[in-house]
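>>> Build me a model:
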Amino acid sequence: MSDPRLAEMISKMAHELRSPLTSVKGFSSMLIKRWDRFTDEQRFQFVETIHHDAERMSRIVSEVLDLARLESGRLELHKANHELGPIVERASHNVAMLPGAARIASSVPEGLIVEADAERLESVLTNLLENAVKFSDDGPISLEASASGALVEIKVIDRGVGVESGREDEIFQGPQPTRADAAMPTGGGLGLYLARGVLEAHGGSISLEADEDANGSKGATFIVTLPGRGAA
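Okay, here's the model as predicted:
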């Protein structure tokens, strides 16, 4: 990737920091100035939001650093055998406060093992779920996992606006408008670009299938494969 292209992508990801940073500043300012006006429940909700957005900012910073490492060939993975279920649970928790996140349904067999850097796989799945929530309006979102031989396959499926036919691979090349009826949200394309690099470094892959059901409802299915195995 050229330096101008890298700079553009990092700039877009830095822009992603603005929303959670504004939230943290706003809620913390209200607590400082009007502490006595809020109930204990309200204070807890504010602090919970601050904590969630601080975690989101931390993930974004980690992704910027990983992007730089990936582009320079210095991305180091700390792979081990991990049960997939808890990683999926953490990724779901990361997006739990997004509007519409309650529509996510996960199906992960107990004892499903992946050979992966757990923190980076969590980041990849968080990005996929966040992307699905942003693009699926009120439609259902599902995460399904299964084992096939020496590979584990993870699918994130939404019934959102879909992807323009013939452009399925472009969505992994960086921030650009790729969904049929909407531009890619700032940072979304970068998250997918990074996801591909991280998964390929694992010896895995990520691909996209554009969907359309019998009723003409569009959607997208992201398919992640990683070395792993089913329950013994």
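
>>> going forward, measure contacts and count neighbours with C-alpha atoms only.
Fine.

>>> how many neighbours does the residue nearest to residue 132 when sequence neighbours are not counted have?
Nearest non-adjacent residue to residue 132, counting by C-alpha to C-alpha, 6 or more residues apart in numbering: residue 158, 5.8 Å away. When neighbours are defined as other C-alpha atoms under 10 Å, residue 158 has 28 of them.

>>> do you know how far residue 158 is from residue 172?
17 Å (C-alpha to C-alpha, to the nearest Å).

>>> Which residue of this protein lies farthest from its centroid?
Distance from the centre of the chain peaks at residue 36, with 37.3 Å (C-alpha atoms, centre = their mean).

>>> Report the secondary structure state of that one.
helix (DSSP: H, G, I helix; E, B strand; the rest coil).

>>> same check, this time on the one 5 residues further on
Assigned with three-state DSSP, residue 41 falls in the helix class.

>>> Tell me, how many residues neighbour it?
Neighbour tally, residue 41, other C-alpha under 10 Å: 9.

>>> Packing partners of the longest strand along the chain?
Longest strand in the chain by number of residues, with DSSP state E as the criterion: strand 218-229. On a contact count with 3 or more C-alpha pairs under 8 Å, 6 or more residues apart in numbering; DSSP states H and E, strand 218-229 meets strand 113-116, strand 141-148, strand 151-158, strand 205-212.

>>> please give me the structure for this one as well, since I'd like to look at both together:
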Amino acid sequence: MSSGDAGLGEDHRAHDVNSRSANGASPPHPEDHAPGVDPDDLPEGLVVADGTGRVVCFNAAAARLTGRSPAEAVGGSLQHALPLEDMHGRRWWQVTDPYGGLATRTGQPERNLLLPGGREVLVAARYIRAQPLGPLQRLVVTLRSTEARRRAERSHAELIATVAHELRSPLTSVKGFTATLLAKWERFTDDQKRLMLETVDADANRVTRLIAELLDISRIDSGRLEVRRQPVDMAAAVRRHIDAHIAAGRSADRFVTRVTGPLPGLWADPDKIDQVLGNLLENAVRHGEGTVTIEVAPAPLRSDEEGTAVTVSDEGPGIPEESMSRVFTRFWRGSKRGGTGLGLYIVKGIVEAHGGTITVGRAVAGGAQFRFTLPVGAPAFLG
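Sure thing, here's the model as predicted:
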């Protein structure tokens, strides 16, 4: 195409962006509300055809997705610029017939279609008419890559596979022990029965925790994680978790607590703060080494707001620099395998639901260091 043709294409694109209907009314069009917007600035592919099916706009994102240059597409037919097929191999524009079909149609919902070579794109179309039931004046088509959807599908598939794997072991144990006890109850001593029942109880608790994690993820992803704020004594909460680890058989010498006061009054969800502290301490104990240090201190967030910061550090090998950006993503696990890899993702969701932040870095002793900061907050009944 010559430079003159390219200029004509740009004229057509500008004409499309600023066009008006024949009766002087302005058809609903995004650019009409944002004068001066260049279609090439849009993050999604945009293709616009006029009333005859001739392409008058083919932006840069559409060019990237289709591999066809705007100079090649503008001025040509829509079917040539976008040779789309559905999953059954049918030519899409012949199937939908936007110019000759029912005049009551207003567009096509987004769906997966195929470009030449089998590349998938998400395509939606809007039919713009000068008046209801009138002829099609303009056809606006949007194109999006399917990569984001595929990532979400892979994430969901991985979540299902992880859950199935984590559930299989405890449920197999529960089923095996209960079936054995029911079939041969009289053959076991009381001590053997107690051991079996304690194992069943522990495995049932494991299943309950996994289900709770799944519910938390669902609420975090949908933005429905509720925070029921009450007064929280963060220093006391930390001491309570350390006492629980000591009661479970870990040495008291492994924990060091430093509280810098006075701490501002904190309104937060006690159960969820316990979940955050429990997860961070468990990670430090299981995956770290040496002394686990927990520091609690006031943290000024802004000139007009106070907060509380909690830092959990260990003396283990730490987290590799290249992995730090992935620590709070789903299914991330350190060098030691085990668990679902969902705990830190949930921790981040809980902290952010409180309006706080959480970071990961390297401790002075070389291990991992997690630091979360929470704003003072307000009682739930004032929220």
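
>>> Now the TM-score, please.
A TM-score of 0.72 describes the superposed chains when it is computed by TM-score structural alignment, normalised by the length of the first structure; 217 aligned residues with a C-alpha RMSD of 3.8 Å.

>>> Can you mark which positions in stretch 334-343 of the second structure are buried?
Using 16 or more other C-alpha atoms under 10 Å as the test for burial, stretch 334-343 of the second structure gives 340, 341, 342, 343.

>>> Go ahead and confirm residue 122 of the first structure touches residue 89.
No. Residue 122 of the first structure lies out of contact with residue 89 (C-alpha atoms under 8 Å); the separation is 9.0 Å.

>>> More neighbours: which of the two?
Per other C-alpha under 10 Å, whichever of residue 122 of the first structure and residue 89 has more neighbours is residue 122, with 21 against 15.

>>> what's the helix or strand for the more buried one?
helix 118-135 (DSSP states H and E).

>>> can you list contacts of that helix?
Identification of contacts with helix 118-135 of the first structure by C-alpha atoms under 8 Å, 6 or more residues apart in numbering yields 59, 78-80, 82, 87-88, 90-92, 94-95, 98-101, 141, 156-158, 160-161, 188, 191-192, 195, 198-199, 222.

>>> of those, buried ones?
Using 16+ other C-alpha under 10 Å, the buried members of the contacts of helix 118-135 of the first structure are 59, 82, 87-88, 90-92, 94-95, 100-101, 141, 156-158, 160-161, 188, 191-192, 195, 198-199, 222.

>>> Among these, which are located in strands?
82, 141, 156, 157, 158, 222.

>>> Please say which position in the second structure the second one maps to.
Put plainly, it is residue 141 of the first structure. Matched by TM-score structural alignment, residue 141 of the first structure corresponds to residue 292 in the second structure.

>>> for that match, what are its contacts?
Here residue 292 of the second structure is in contact with 254, 255, 256, 281, 284, 285, 312, 313, 314, 315 (criterion: C-alpha under 8 Å, 6+ apart).

>>> Report the separation between the residue nearest to it when sequence neighbours are not counted and residue 275 of the second structure.
Nearest in space to residue 292 of the second structure, with sequence neighbours left out and distances taken as C-alpha to C-alpha, 6+ apart, is residue 314 at 4.6 Å. Here residue 314 of the second structure is placed at a distance of 19 Å from residue 275 of the second structure (C-alpha to C-alpha).

>>> And for residue 224 of the second structure?
For residue 224 of the second structure relative to residue 275 of the second structure (C-alpha to C-alpha), the value is 17 Å.

>>> With residue 287 of the second structure instead?
Taken as C-alpha to C-alpha, the span from residue 287 of the second structure to residue 275 of the second structure is 18 Å.

>>> ok, these two, which is more surrounded?
residue 287 (19 against 15).

>>> measure the more buried one to residue 279 of the second structure for me?
12 Å.

>>> can you check residue 215 of the second structure too?
16 Å.

>>> out of the two, which sits in the busier spot?
A direct count of neighbours by other C-alpha under 10 Å for residue 215 of the second structure and residue 279 places residue 279 higher, at 16 against 13.

>>> Alignment lookup: that one to the first structure.
So residue 279 of the second structure corresponds to residue 127, using TM-score structural alignment.

>>> likewise residue 232 of the second structure?
Counting by TM-score structural alignment, the partner of residue 232 of the second structure is residue 82.

>>> show me what contacts that match?
113, 114, 115, 116, 118.

>>> how about a cut-off of 7 Å?
Contacts for residue 82 of the first structure (C-alpha atoms under 7 Å, 6 or more residues apart in numbering) come out as 113, 114, 115.

>>> Tell me which of those you also see in the second structure.
Retained in the second structure (both residues aligned by TM-score structural alignment, their matches' C-alpha atoms under 7 Å) from the contacts of residue 82 of the first structure: 114, 115.

>>> how about the strands in the second structure?
45-50, 55-58, 107-114, 120-129, 136-145, 230-232, 255-259, 266-268, 292-298, 307-313, 357-362, 368-375.
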